[in-house]
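Trainee: quick one: sequence plus predicted model below, questions after.
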Amino acid sequence: MTDQPFDSADSSNRLFGRRKGRPLRKRRTELLDTLLPTLEIPVPKPGERVDPQSLFTRPGQSEPAQDVWLEVGFGSGHHLAWQARHNPEIGLIGAEPFVNGVAALLGLLDDDKLGNVRVLPDDARPLLDALPDASIGRAFVLFADPWPKKRHADRRFIGPENLPRLARVLKDGAELRLASDDMGLVRWMLEHTVKHPDFEWTARVPSDWRVRPADWPATRYEEKAIAAGRKPVFLRFVRKPRG
């Protein structure tokens, strides 16, 4: 990631990172023009409210999504597409500002004709602010940018700014899944999430954070990290009951 900010819906909450990488192949460019408009969630304006269930209502569909899950920063989309494929009754929202990642996800969705994913190709924070209380059944923040320099630590997504947002939108008992191969970021996420009053770490034995659960597929980034000799850590928290 670069250190150059790009505009977000709220100029006071700058989002740092890349908008676009290498030139896209023809098919992916076409999917951005054809498939993305059918799945895209517009960036909510300040004060706007978004009913997540309504995002998955389509003409001719008789059954609503049984639950809605959210992935913040889905990278190239392999985890999000896997979850959609294996949980057809769940509506999945993915937020990712990196255009190449959005295009890669669209290719996966198109290949498998997956209709239970909606995409916010931008900063997740305006959407989090627009969602109702207790409306999300599971959230994922996997292999986020670690921002290793001390002066950039406040750019990390999991921290004092966004944990209250996640706690507000997650249902009682909902799971928050975090992962990283950067030990500095792992310690940071543990420190902030463990001390947050609305979250409880589920780990009881070392294998709980060393071994990825069966319903948690490997991402491309994770595979590269393992190949490079880095050991990923998998953290699972539950949202404590309100009141």
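Mentor: Great, that's in hand.
Trainee: every contact and neighbour count from this point should use C-alpha atoms.
Mentor: Will do.
Trainee: which strands and helices sit next to the longest helix seen in the chain?
Mentor: If you go by DSSP state H, the chain has its longest helix at helix 99-112. If contacts are counted by 3 or more Cα pairs under 8 Å, 6 or more residues apart in numbering; DSSP states H and E, helix 99-112 sits against helix 26-34, helix 78-86.
Trainee: deepest-packed of those helices, please.
Mentor: Stretch with highest mean neighbour count among the helices and strands packed on helix 99-112: helix 78-86 (a mean of 20; mean count of other Cα atoms under 10 Å).
Trainee: how close does the closest residue to Ala218 other than its chain neighbours sit to Asp172?
Mentor: Distances taken as Cα to Cα, 6 or more residues apart in numbering place His79 nearest to Ala218, at 7.0 Å, with adjacent residues excluded. The spacing between His79 and Asp172, counted by Cα to Cα, to the nearest Å, is 24 Å.
Trainee: can you check Asp181 too?
Mentor: If you go by Cα to Cα, the gap between Asp181 and Asp172 works out to 28 Å.
Trainee: before we move on, what about Gly115?
Mentor: 27 Å.
Trainee: coming back round to it: please pull up the helix or strand immediately following the longest helix of the chain.
Mentor: Sequence order places strand 117-120 as the next helix or strand after helix 99-112, per DSSP states H and E.
Trainee: A further structure is provided below for comparison with the first:
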Amino acid sequence: MTDPATIRRLYGRAKGHKLREGQAALVDRMLPTVAVPAGPLDARVLFGADRPLELEIGFGGGEHLAAQAAARPGTGFIGCEPFLNGVVQALGHLRDGELDNVRLHMGDALDVLEQLPDASLSRVYLLHPDPWPKARHAKRRMANDGPLDLIAAKLRPGAEFRLGTDDPTYCRWACMVLGRRGDFRWTATTARDFLARPADWPETRYERKARRHGHEVWYFQYQRT
């Protein structure tokens, strides 16, 4: 089955409501200073010195990304999001928190993953991705073997892949796809391990929205074997 690693097409919106003057100015002024550059990447290219690297795929409004960066200033974070309005919100978080350990890419996370050397990431986050609930759209889900092959290659042995979702279809799909792979080990030993949000997993707006609607949320943590 064709999946996102081969079709390389972003689905959904790239822009929402028109940016206000201040938001547009923030994009023009700040985004170039924190944008992921073209070409091969490593911690020195991104941050000027060696440090652990983590990457979030589809950071939404950037609240989780910013919270992780604020909690661990010695780690470098890469956030990828194709939606302009989400990038604007993330820029606001970086500005307000005076965070200098984050780089942003407005586009496809798979492109950035390909720029990184193998075994270079300490953690990858995929939080509340678009579930594409219809069976004919399953090929568009990020939790497919193509993207997971790339994620696995870029994670160090022993590193962590975090997946969060409130969609039952995506939950079952991800369990199926990841469960048949030999390069990821699900670390849960009790139900609480995937039903309760870990203390170092900041809440996202999507999680809050899901709980307002009475949805259950699942927190998956996989170790790169």
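Mentor: All right, it came through fine. Please read these numbers as outputs of a predicted model, since none were measured by experiment.
Trainee: care to give me the TM-score?
Mentor: Once the chains are laid over each other, their TM-score by TM-score structural alignment, normalised by the length of structure 2 reads 0.95; 222 aligned residues with a Cα RMSD of 1.6 Å.
Trainee: hmm, Leu178 and Pro232 of structure 1 touching each other?
Mentor: No - using Cα atoms under 8 Å, Pro232 of structure 1 is not in contact with Leu178, being 10.4 Å away.
Trainee: quick one: map the residue nearest to Ala218 of structure 1 onto structure 2.
Mentor: Taking TM-score structural alignment, the alignment pairs His79 of structure 1 with His64 from structure 2.
Trainee: who's in contact with its match?
Mentor: Listed by Cα atoms under 8 Å, 6 or more residues apart in numbering, the contact set of His64 of structure 2 reads Trp201, Pro202, Glu203, Thr204.
Trainee: any idea what Arg155 of structure 1 aligns with in structure 2?
Mentor: Per TM-score structural alignment, Arg155 of structure 1 is aligned with Arg140.
Trainee: distance of whatever residue of structure 1 lines up with Phe77 of structure 2 from Leu127 of structure 1?
Mentor: Under the alignment (TM-score structural alignment), Phe77 of structure 2 pairs with Leu92 in structure 1. Counting by Cα to Cα, the gap from Leu92 of structure 1 to Leu127 of structure 1 is 14 Å.
Trainee: so between those two, which is more surrounded?
Mentor: Neighbour totals were compared for Leu92 of structure 1 and Leu127, and Leu92 leads with 28 against 24 (other Cα atoms under 10 Å).
Trainee: tell me which helix or strand the more buried one sits in.
Mentor: strand 90-95.
Trainee: ok, and for the top strand by length along structure 2, which residues are buried?
Mentor: For structure 2, the strand that runs over the most residues, judged by DSSP state E, is strand 155-165. The neighbour-count check on strand 155-165 of structure 2 (16 or more other Cα atoms under 10 Å) flags Leu155, Arg156, Pro157, Ala159, Glu160, Phe161, Arg162, Leu163, Gly164, Thr165 as buried.
Trainee: in contact with Pro82 of structure 2, which residues?
Mentor: Contacts of Pro82 of structure 2 by Cα under 8 Å, 6+ apart are Leu10, Ala14, Gly58, His105, Met106, Gly107, Asp108.
Trainee: hmm, which of the residues you listed are the buried ones?
Mentor: Applying 16+ other Cα under 10 Å to the contacts of Pro82 of structure 2 flags Gly58, His105, Met106, Gly107, Asp108 as buried.
Trainee: corresponding residue for the second one in structure 1?
Mentor: What it means is His105 of structure 2. Aligned partner of His105 of structure 2 by TM-score structural alignment: Leu120.
Trainee: go ahead and confirm its match touches Ala95.
Mentor: Yes - using Cα under 8 Å, Leu120 of structure 1 is in contact with Ala95, at 4.6 Å.
Trainee: where's Pro52 of structure 2 relative to Leu178 of structure 2, distance?
Mentor: 25 Å.
Trainee: of these two, give the one with the bigger neighbour count.
Mentor: Using other Cα under 10 Å, the more surrounded residue of Pro52 of structure 2 and Leu178 is Leu178, with 18 against 15.
Trainee: give me the aligned partner of the more buried one over in structure 1.
Mentor: Using TM-score structural alignment, Leu178 of structure 2 lines up with Thr193 in structure 1.
Trainee: which of the helices or strands spans that match?
Mentor: Judged by DSSP H and E, Thr193 of structure 1 forms part of helix 183-194.
Trainee: angle of that helix against strand 170-180?
Mentor: When axes from the mean of the first three to the mean of the last three Cα atoms, to 10 degrees is applied, the directions of helix 183-194 of structure 1 and strand 170-180 differ by 160 degrees.
Trainee: how close does the helix or strand just after helix 183-194 of structure 1 sit to structure 2?
Mentor: Per DSSP H and E, helix 183-194 of structure 1 leads on to strand 199-201 as the next helix or strand towards the C-terminus. Taken over the aligned residues, the distance from strand 199-201 of structure 1 to structure 2 averages 0.2 Å (mean Cα distance after the TM-score superposition for structure 1).
Trainee: which strands and helices lie in contact with strand 199-201 of structure 1?
Mentor: Counting by 3+ Cα pairs under 8 Å, 6+ apart, strand 199-201 of structure 1 packs on helix 183-194, strand 233-239.
Trainee: what sits up against the helix or strand following it?
Mentor: Remark: after strand 199-201 of structure 1, the chain's next helix or strand is helix 207-210, criterion DSSP H and E. With contacts defined as Cα under 8 Å, 6+ apart, helix 207-210 of structure 1 is touched by Thr202, Ala203, Pro232, Val233, Phe234, Leu235, Arg236.
Trainee: quick check, nearest of these to Pro52 of structure 1?
Mentor: Pro52 of structure 1 has its nearest neighbour among the contacts of helix 207-210 of structure 1 in Arg236, at 22.9 Å by Cα to Cα.
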